[in-house]
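Q: Sharing a sequence plus its predicted fold:
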Amino acid sequence: MKKSLLAAALFGAFAMSAHAQSSVTLYGLIDTGLVYTNNQFGHSNWQMVSSSTQNTVFGLKGSEDLGGGLHAVFKLEQGFLLNNGAQAFSGDGFGSQAWVGLQSDPYGTLTFGRQFDVMNDLVGPLTAEFNTSGGSMAAHPFENDNLAANSVVINNSVKYASPTYRGVTFETMYSFSNKAGDFGNNRSYGFGVSYAQGPVNLAAGYLQLNNAGNGAGAVTSGDASANFIAQRQRIWSLGGNYTFGPATVGLVWSHAQIDNASGVFSFGTGSYLGSGDTSAGSLGGSLRLDNYEVNAKYALTPALSVSGAYTYTHGAYNGSSPGWNTAMLQTDYSISKRTDFYLEGVYQNVHGAPADSVLSHAMINTLSPSATNTQVAVTVGMRHAF
């Protein structure tokens, strides 16, 4: 009897010890609201939408202490549309994120799987389009620089993130095509660095996609991960913000060089083809886009804030010089730490693009394109995190 009691006590102690060294968390974010758009395919529209500002997701994340400052870590996350329950990334069980890896306190973190790119990790948080104070609708045209809140997810990726040293963090990644005899077809790689100390936050990065959307590989069009179908897409970005009291102001520049492009998407909704078709919009040749963003946020009270952003995008396409003006204004009120309500307006105008081309129609991200060169959208929504 005594031996049985001793064995039970030892087993219980071991179980509690193992439990204390491991953790698994269920988490999520729900973003839903009503949007009015003045022009979609030539008509005004009222619609219920999901993820106007932040991705609606649920997921599991966990960590196990392996001893000596080493941890096994993982994350499985699925994006979905609240209004109809559909998957945000069609056909993917965990389309938003699916990775596992090792985290070392002194040496950094190495992860493997379907992940966000390193430039999105470090430069994205400095933009209005990444944060709740703007979000997806405020993204740069066609989300050409992958800086919005986790819109492009990359398969077959190996990512390394350094520990933070005197405010500096470095990340790099490589994503395999997984194609025998075609190693360079639909692969990706990049790097980023950030500095955060006191009120100052700076970051820069580079990302390259080779043959994105070309069948299976690093970035696919089948699950709406690819924004462009092109031979090569190269993105440089640089940004910074400064916080003083209740205010934060930021500047971001990015350059997207898209070579031998054949199609363009925007968050999987497609582009205007002139007949109401929402499949991929046609492109031919190369496209260059420079985005210049200024953003600001001011906390009127701990619960109430206002924010705004303006981006001018200068393009070069087949001898033309299209330009986009995108402006956003938002007010947000938090009723608790996990629940808030927002009112946001976005305006976009495009000029100088070839007539009746896919680039000549304004298209606020997450929405169907306008029949003209101007589009205005106003959304009122609710977010809840758990």
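A: In hand now; what should we look at?
Q: switch to C-alpha atoms for all contacts and neighbour counts from now on
A: Fine.
Q: need the helices for the stretch 51-200 of the chain, in chain order.
A: Per DSSP state H, counting those that start in this stretch, the stretch 51-200 of the chain carries helices over the ranges 118-122.
Q: Give me the neighbour count for the closest residue to Y160 other than its chain neighbours.
A: Spatial nearest neighbour of Y160, excluding adjacent residues (CA to CA, 6 or more residues apart in numbering): L110 at 4.6 Å. The local packing of L110 (other CA atoms under 10 Å) involves 20 other residues.
Q: residues contacting L110?
A: 101-103, 158-161 (CA atoms under 8 Å, 6 or more residues apart in numbering).
Q: Next one for the comparison:
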Amino acid sequence: MKTKILVATLLAGLTSYSFAASNVTLYGQIDLGVVASKAKHKAATFEEKSGFVGMSRWGIKGSEDLGNGYSVGFTLEEGITADDGAVAAGSGAFTRESLLRVAGPFGQIAFGRMGALGFAQSTAILRGWAFGTSWGASAWDGSSSYGLHFGRLNNAVNYVTPSFGGLTIHAMYSNSIATDDSLNKWSNNDHYYGIGTKYTAHNVDASVIFEVRDNKHVITAVAPKQKAMYHVTVGGTFDFNVIKPGFIYQFATQDELYDQHAFGLSATAPLAGGSLKVGGKYIFRKYDGAYMTAHQAQNDKKANVWTLGVGYEYPLSKRTNLWSYAGYADGAKAWRDTSDVKFNGYQIGLGMLHKF
């Protein structure tokens, strides 16, 4: 009996040493709730929803100290829909993020699949919007209809400078945004270029981001050869310790297609042991030339939307939050036939998010 106890103790010690030496961590979160939604002129829906305030996910990350201030690390992350256990997006594993990074006195460089600078992954620097890219209708959304961010990028490289008193400079390039970069020659791929600065010091957390998608391979019936798409995004928060207000603005344009302005004012504040989020955003889009999207009625050349949202999180423990949300979006008549409540309708939700 004593021998068995000794062997078990030695094995446990060796296992602990192995994990400590490689510094590999299994992590993730499960977000599940019930959400009632109703788009104008459409039937109301009531569903169990996964990933409403934060996509359900699991991942593996690790790092190794190479000495002399250098290290190498990796992140492999996959999204799931917790209500049915399915993979959330894509057909393979680790479609949320899959990268290898090297850090040192020069800064940090990462290679692989990752979020664009204006998105919400580990390489992103979007600031100024309390709801980030989650929370239903209040999300700083990246849908094809409004495209407030470029989402995830394949075949990408990201560089971050060392911090200069809280200021860092970020640069990113993707050789082929959504396809295998070996399928076409370089000039026939969609490329992403991004550069930005982030400042985090003295209660300020802010960023300025310039991004381009050149649309080299896009060919459609309404636009035989699309022009490049440009985003300029400026946002930040100031923490007054009691309340943290934020502001975000974005100008997006694509020649011969559209010009778009998006504004957001939001704030977070402690309330009854939890955290309250409030925010309103306004999106103004004017279509250019003959281009009209399928959901536009009577050749409308403007498609404006304003959204108001209120969210609340209450911590049951260090790893588990209860959340609730109510949001309303009102779109111009161009959106009257859409079933997407991000543009025209309301949402009410209640759920729980657990991190591990």
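A: That came through, no problem. Note that the structure is a prediction, hence the values are computed from the model and not measured.
Q: where does the TM-score land?
A: The TM-score (TM-score structural alignment, normalised by the length of the second structure) is 0.81; 318 aligned residues with a CA RMSD of 2.8 Å.
Q: For the contacts of L110 of the first structure, which pairs are in contact in the second structure too?
A: Counting by both residues aligned by TM-score structural alignment, their matches' CA atoms under 8 Å, the second structure reproduces these contacts from the contacts of L110 of the first structure: 101-103, 158-161.
Q: Which members of these are the farthest-apart pair?
A: Within those, two members stand farthest from each other by CA to CA: Q103 and V158, at 13.4 Å.
Q: Looking at these two, which one has more neighbours?
A: Taking other CA under 10 Å, Q103 of the first structure and V158 do not tie; Q103 has more neighbours (25 against 20).
Q: Could you check how many residues crowd around the residue nearest to D83 of the second structure when sequence neighbours are not counted?
A: Using CA to CA, 6+ apart and skipping the chain neighbours, the partner closest in space to D83 of the second structure is S50 (5.9 Å). For S50 of the second structure, the neighbour count with other CA under 10 Å is 25.
Q: unless I'm mixing things up, S50 of the second structure is touching G85, no?
A: No - using CA atoms under 8 Å, S50 of the second structure makes no contact with G85, being 9.7 Å away.
Q: intersection of neighbour lists for those two?
A: Common contacts of S50 of the second structure and G85 (CA under 8 Å, 6+ apart): none found.
Q: Can I take it that G240 of the first structure is in a strand?
A: Yes - the assignment for G240 of the first structure (DSSP: H, G, I helix; E, B strand; the rest coil) places it in a strand.
Q: Any idea how many residues pack against the equivalent of it over in the second structure?
A: When the second structure is aligned by TM-score structural alignment, G240 of the first structure is paired with G236. Neighbour count of G236 of the second structure, defined by other CA under 10 Å: 22.
Q: Can you give me the distance of G236 of the second structure to S324 of the second structure?
A: Note on G236 of the second structure: its distance to S324 of the second structure, by CA to CA, to the nearest Å, is 24 Å.
Q: and what of I30 of the second structure?
A: Where S324 of the second structure is concerned, I30 of the second structure sits at a distance of 15 Å (CA to CA).
Q: got it, and S275 of the second structure?
A: 11 Å.
Q: what's the answer for S134 of the second structure, then?
A: In terms of CA to CA, S134 of the second structure sits 13 Å off from S324 of the second structure.
Q: higher neighbour count, these two?
A: S324 (20 against 17).
Q: Quick check: the aligned residue for that one in the first structure?
A: Aligned by TM-score structural alignment, S324 of the second structure pairs with L343 of the first structure.
Q: Tell me which helix or strand that match sits in.
A: Here L343 of the first structure, judged by DSSP states H and E, is contained in strand 339-351.
Q: corresponding residues in the second structure for the next helix or strand after that strand?
A: The helix or strand immediately downstream of strand 339-351 of the first structure is strand 374-385, counting by DSSP H and E. Taking TM-score structural alignment as the measure, the second structure aligns residues 344-355 with strand 374-385 of the first structure.
Q: what's next to the matching stretch, contact-wise?
A: Contact partners of stretch 344-355 of the second structure, identified using CA under 8 Å, 6+ apart, comprise 27-40, 54, 136-137, 305, 319-331, 335-336, 338, 341.
Q: Quick one: buried ones out of those residues?
A: Using 16 or more other CA atoms under 10 Å as the burial test, those include 28-40, 54, 136-137, 305, 320-331, 335-336, 338, 341 as buried.
Q: K286 of the second structure is in contact with A262, isn't it?
A: No - assessed by CA under 8 Å, K286 of the second structure is found out of contact with A262, at 11.9 Å.
Q: more neighbours, the two?
A: Neighbour totals were compared for K286 of the second structure and A262, and A262 leads with 21 against 16 (other CA under 10 Å).
Q: Just the element for the more buried one, please.
A: strand 258-271.
Q: centre of the chain versus that strand, how much separation?
A: Mean-position distance between strand 258-271 of the second structure and its chain equals 15 Å (CA atoms, centre = their mean, to the nearest Å).
Q: for stretch 280-292 of the second structure, same thing?
A: 22 Å.
Q: Isn't S324 of the second structure up against Y312?
A: Yes - at 5.3 Å, S324 of the second structure counts as touching Y312 under the criterion of CA under 8 Å.
Q: okay, and the common contacts of these two?
A: Common neighbours of S324 of the second structure and Y312 are not found (criterion: CA under 8 Å, 6+ apart).
Q: OK, contacts around Q348 of the first structure?
A: By CA under 8 Å, 6+ apart, the residues touching Q348 of the first structure are 324-327, 362-364, 374-376.
Q: per the alignment, G205 of the first structure corresponds to what in the second structure?
A: With TM-score structural alignment defining the correspondence, G205 of the first structure maps onto I209 in the second structure.
Q: neighbours around that match, how many?
A: I209 of the second structure has 24 neighbours, counted by other CA under 10 Å.
Q: For it, pull up the helix or strand it's in.
A: Applying DSSP H and E as the criterion places I209 of the second structure in strand 204-213.
Q: next one: Y333 of the first structure
A: Taking DSSP H and E as the criterion, Y333 of the first structure maps to strand 323-334.
Q: do T9 of the second structure as well
A: Element membership for T9 of the second structure, per DSSP H and E: helix 2-22.
Q: List the buried residues in that helix.
A: So for helix 2-22 of the second structure, nothing qualifies as buried (16+ other CA under 10 Å).
Q: which secondary structure elements does it contact?
A: strand 57-67 (3 or more CA pairs under 8 Å, 6 or more residues apart in numbering; DSSP states H and E).
Q: Now the strand it packs on on the first structure. Mean distance?
A: In the superposition with the first structure, the average deviation recorded for strand 57-67 of the second structure is 0.6 Å (mean CA distance after the TM-score superposition for the first structure).
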